[in-house]
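Undergrad: need the 3D shape of this:
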Amino acid sequence: MTRIPTAPLALGLAGLIPFVWGATTTLNGTLADWGISALGPRFIGPYVQLFYGSVILSFMSGVLWGFATKTSGSKAAMGYVLSVIPALWAFFMTGGGPVSAGTNLIFGFLGLLVLDYAFWQWGLTPRWWMSLRLLLTTIVVICLGVGVI
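TA: Sure thing, here's the model as predicted:
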């Protein structure tokens, strides 16, 4: 694994804001109250994490699809098939309340990490990809964990 370029690192870390904000407002009632009055109840606690987590899993399906275009034949077909799994997971597995949805998102992000590793091993991602994905996934899983405890 290699050094992550500044732009992807900064944008990836910025993409963590809703997860960190959700965890923070779950742990801090005063901040949650402010968030409800200033932003609305959908933008605090696990609710912002669940909505945003579903969006990000779907986004990552598109990223993996893009990586699949860098190959051909059966490897491309496998890449396309694997790339839709995160979006389908988000669609089918995030109902049933905040605890089960949050738990399923945790499994979705861990599964995505496995897919990231496969695409990285196939040489379809930048060399620094796994360094970025390990960092971001670790923080996402910790933040989602706050909402399901």
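Undergrad: from here on, just use CA atoms for contacts and neighbour counts.
TA: Will do.
Undergrad: could you measure from Ala68 over to Leu88?
TA: For Ala68, the distance to Leu88 (C-alpha to C-alpha, to the nearest Å) stands at 17 Å.
Undergrad: between these two, which one's more packed in?
TA: Between Ala68 and Leu88, counted using other C-alpha atoms under 10 Å, Ala68 has the larger neighbour count: 23 against 15.
Undergrad: gap between the more buried one and Met78?
TA: Ala68 is 8 Å from Met78, where distance means C-alpha to C-alpha.
Undergrad: check contacts around Pro46.
TA: Pro46 sits next to 22-23, 26, 98, 102, 144, 147 when contact means C-alpha atoms under 8 Å, 6 or more residues apart in numbering.
Undergrad: element containing it, please.
TA: helix 45-68 (DSSP states H and E).
Undergrad: want to put them side by side, so please do this one too:
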Amino acid sequence: MSAIPRAALWLGLAGLIPFVGAAGSALTGQSAVLAGFEQRLMLHYGIIILAFMSGVLWGFSTKAEGTQAAVGYGLSVLPALWAFFTTMGDAQSGLLALVAGFLGLLGLDWHFWRKGLAPAWWMRLRLILSAGVLACLAVGLYA
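TA: Below you'll find the predicted structure:
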């Protein structure tokens, strides 16, 4: 079992900072900066991250050939399209859509990993980061 590269782990964890900051603010209600915009921050940042992850999956697809590549390219655009088409309503419904989107992304991560297109350590990293994102989104939904 190969280790998660330190740079990938630390940068991935750093990518959680906006989610964690908004969740912490929502829980404490003490942020003069966010002042009630925690849900919006999570929503907008989540959209960006789903689009970013579409690009990562697209990159994995470049390692494939033929039909496997075509399927990979098709699957890779789903997180970005999901974010675009499902988050246009109010913040609450947008956050629910992000929860579904990040769960779906985890399934796509597994697919690309199982096909050997993602690094051996990929699912360990994605499980850590997805758990963090989903916990923060849950706070955003219920705090």
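Undergrad: overlay them and tell me the TM-score.
TA: Between these two chains, after superposing, the TM-score reads 0.95 (TM-score structural alignment, normalised by the length of structure 2); 142 aligned residues with a C-alpha RMSD of 1.3 Å.
Undergrad: measure the mean distance from the helix holding Pro46 of structure 1 to structure 2 post-superposition.
TA: Superposed on structure 2, helix 45-68 of structure 1 shows a mean distance to its aligned partners of 0.5 Å (mean C-alpha distance after the TM-score superposition for structure 1).
Undergrad: what residues does whichever helix or strand comes after that helix touch?
TA: Once helix 45-68 of structure 1 ends, the next helix or strand along the chain (criterion: DSSP H and E) is helix 73-83. Helix 73-83 of structure 1 has contacts (C-alpha under 8 Å, 6+ apart) with 60-65, 67-70, 115, 119.
Undergrad: narrow those to just the buried residues.
TA: The neighbour-count criterion (16 or more other C-alpha atoms under 10 Å) marks 60-62, 64-65, 67-68, 115, 119 among these as buried.
Undergrad: would TSV of those residues with distance to Leu31 of structure 1 be doable?
TA: What follows is those, written out as TSV (distance: C-alpha to C-alpha, whole Å):
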residue	distance to Leu31 of structure 1
Met60	30
Ser61	33
Gly62	34
Leu64	36
Trp65	38
Phe67	40
Ala68	42
Leu115	36
Phe119	40
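Undergrad: can you tell me how far the residue in structure 1 sticking out farthest from the centre is from Phe67 of structure 1?
TA: Centroid-distance maximum for structure 1: Gly73 at 28.3 Å, with C-alpha atoms, centre = their mean. Separation of Gly73 of structure 1 from Phe67 of structure 1 (C-alpha to C-alpha) stands at 14 Å.
Undergrad: also Thr26 of structure 1?
TA: Taking C-alpha to C-alpha as the measure, Thr26 of structure 1 falls 35 Å from Phe67 of structure 1.
Undergrad: go on, Ala7 of structure 1?
TA: Distance, Ala7 of structure 1 to Phe67 of structure 1, by C-alpha to C-alpha: 19 Å.
Undergrad: with Tyr52 of structure 1 instead?
TA: 23 Å.
Undergrad: ok, Leu136 of structure 1 next?
TA: According to C-alpha to C-alpha, Leu136 of structure 1 and Phe67 of structure 1 sit 19 Å apart.
Undergrad: repeat for Pro5 of structure 1
TA: Separation of Pro5 of structure 1 from Phe67 of structure 1 (C-alpha to C-alpha) stands at 18 Å.
Undergrad: corresponding residues in structure 2 for stretch 51-63 of structure 1?
TA: Counting by TM-score structural alignment, stretch 51-63 of structure 1 pairs with residues 44-56 of structure 2.
Undergrad: which other residues reach the matching stretch?
TA: Applying C-alpha under 8 Å, 6+ apart, the contact partners of stretch 44-56 of structure 2 are 18-19, 76-80, 83-84, 87, 98, 101-102, 105.
Undergrad: filter those down to the buried ones.
TA: Buried members of those, counted by 16+ other C-alpha under 10 Å: 18-19, 76-80, 83, 87, 98, 101-102, 105.
Undergrad: make CSV out of those and add distance to Pro119 of structure 2 and secondary structure.
TA: Shown next, in CSV, are these (distance: C-alpha to C-alpha, whole Å; DSSP: H, G, I helix; E, B strand; the rest coil):
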residue, distance to Pro119 of structure 2, secondary structure
Pro18, 26, helix
Phe19, 25, helix
Ser76, 16, helix
Val77, 20, coil
Leu78, 21, helix
Pro79, 20, helix
Ala80, 22, helix
Ala83, 25, helix
Thr87, 30, coil
Leu98, 25, helix
Gly101, 22, helix
Phe102, 19, helix
Leu105, 16, helix
